[in-house]
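Asker: Sequence first, then the predicted structure, then my questions.
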Amino acid sequence: MSARIETLLATIFGAIFLALSVLVTVEVLARKFFGIALEGSFELGGYALAVGSTLAFTLALFGRNHIRIDILHDRMPAAIRAALNLMSLLLMAAFAGLLGYLSVAVITDTLDYRSTAQTSWATPLIYPQSAWFAGQVIFMLVSFVMLCKGLWLLIGGRMEQMNEVFHPKSIKQELEEELDNMTERSEQPERLKEVA
């Protein structure tokens, strides 16, 4: 289930920034060759960055890519590692909860004041902020689910499994993942030739 959610979020994230790169390319070419500036590309870029960053929080959480200082982590006994992993899950869930709480305040103010963007489009901010808020809620829910899973594993006495699932990535693991990705990318053209 989590792999499907991660794939969906990564696809949305990629589509947002692919569309933004096309828009920026069109604007640069229109400005260079026709002297025309497209209105709103800067505004849309800001919205894409806001929504994309909330999705990136969740994707980093799934991939265990949030920064953790792990110099001593692997040298500690399993029980202490499990406690540290649980503490990191708890702090991440608290941070996500704080962001979710503050996001509600932003959305409430936007609705109360009927805020619009200070651009020529005068976009009602509730629309882009709703997408941003949805990303914050997803991050918060995923953080809480991971915390519950970590607690469930720890209460069930499955400390090793908890440490395996939630420990920070080592440099060796990151290197192995990158080498696997590089191998997969190099094999893709061969697969495409076979299909064609």
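Answerer: Alright, I've got the coordinates.
Asker: Please count neighbours and contacts with C-alpha atoms only from this point.
Answerer: Fine.
Asker: Strands of the protein, start to end?
Answerer: For the chain, no strands are identified by DSSP state E.
Asker: who's in contact with Glu43?
Answerer: Glu43 makes contacts with Thr119, as judged by CA atoms under 8 Å, 6 or more residues apart in numbering.
Asker: show me what contacts the closest residue in space to Thr58 that isn't next to it in sequence?
Answerer: Nearest residue to Thr58 in three dimensions, chain neighbours excluded: Phe139, at 5.0 Å (CA to CA, 6 or more residues apart in numbering). Contact analysis of Phe139 by CA under 8 Å, 6+ apart lists 54-55, 57-58, 96.
Asker: how about 10 Å then?
Answerer: 54-61, 92-93, 95-97, 99-100, 133, 145 (CA atoms under 10 Å, 6 or more residues apart in numbering).
Asker: Comparison target, given below:
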Amino acid sequence: MELKLIAGLRTINKWVALMVGIGVFACAGFVLLDIVMRRFGTSLGGTEEIAGYTMALATSWGMGFTLLELGHVRIDLLRSRVQTFGRALFDVFAMIVMSGVIVMIAVKAWPVVERSLVNGSRANTPLETPLALVQLPWFAGWVWFACMSCAVTLGALSMIVKGRAAETEPMIGAFAEQDTLQ
């Protein structure tokens, strides 16, 4: 069951990553167009602001994909010195800590969005972008990452309790640098 959950989340996150990639690519095209237009004495304006929003959205939504692809950096000095069960415990501990941090980020992000909604806040820029338009999908990305992180953590804990610690490695493991160099 746990592995099916992870496979389902991976499928969803591949689509999310594709959409984020398309957004970043479109933003790069927009910036490139603006640079070319500047050579002719005109500009679209606001490219810095839009690029910043794009990066914020790409970060919040890209974290979930990175989690399931085991792309988050982890120092595994102690982990590499223990057997399978010990590594699984280190991995679960790391996931519990990360889940706690990400849940806290998601919880603390809501008041920012709420304040923008209540006040009708706009960016202090020439575009005067309604901040809620950017902050809502940004917040949703952090909530998605928090939910995914917690689901993966619970799945890994379940596998350890069932005596399947060795199966957690491809789900939440950390791959040492020497493993990738061989």
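Answerer: That came through fine. Keep in mind that this is a model prediction, so the values were computed, not measured.
Asker: And the TM-score between these chains?
Answerer: Laid over one another, the chains give 0.89 as their TM-score (TM-score structural alignment, normalised by the length of structure 2), with 175 aligned residues with a CA RMSD of 1.5 Å.
Asker: Just the buried subset of the contacts of Phe139 of structure 1, please.
Answerer: Buried residues within these, counting neighbours by 16 or more other CA atoms under 10 Å: 54-59, 61, 92-93, 96-97, 99-100, 133.
Asker: Would you mind putting those into CSV with distance to Gln118 of structure 1 alongside?
Answerer: Listed next are those as CSV, based on distance: CA to CA, whole Å:
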residue, distance to Gln118 of structure 1
Thr54, 23
Leu55, 25
Ala56, 27
Phe57, 27
Thr58, 30
Leu59, 31
Leu61, 34
Met92, 34
Ala93, 34
Ala96, 29
Gly97, 29
Leu99, 24
Gly100, 25
Phe133, 20
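Asker: Sort out for me which of the contacts of Phe139 of structure 1 are in helices.
Answerer: Those of the contacts of Phe139 of structure 1 mapping onto helices are 54-61, 92-93, 95-97, 99-100, 133, 145, per DSSP state H.
Asker: corresponding residue for Phe93 of structure 2 in structure 1?
Answerer: Taking TM-score structural alignment, Phe93 of structure 2 has Met87 as its aligned residue in structure 1.
Asker: repeat for Lys108 of structure 2
Answerer: So Lys108 of structure 2 corresponds to Leu102, using TM-score structural alignment.
Asker: Report how many residues lie close to its match.
Answerer: The tally of other residues near Leu102 of structure 1 (other CA atoms under 10 Å) stands at 14.
Asker: what does the one 5 residues further on give?
Answerer: Here the neighbour count serves as a burial measure; for Ile107 of structure 1 (other CA under 10 Å) it reads 17.
Asker: mind checking how far the residue positioned nearest the centre of structure 2 is from Gln182 of structure 2?
Answerer: Ranked by distance to the mean C-alpha position of structure 2 (CA atoms, centre = their mean), the top residue is Met63 at 1.3 Å. Distance, Met63 of structure 2 to Gln182 of structure 2, by CA to CA, to the nearest Å: 27 Å.
Asker: Nothing else from me, thank you.
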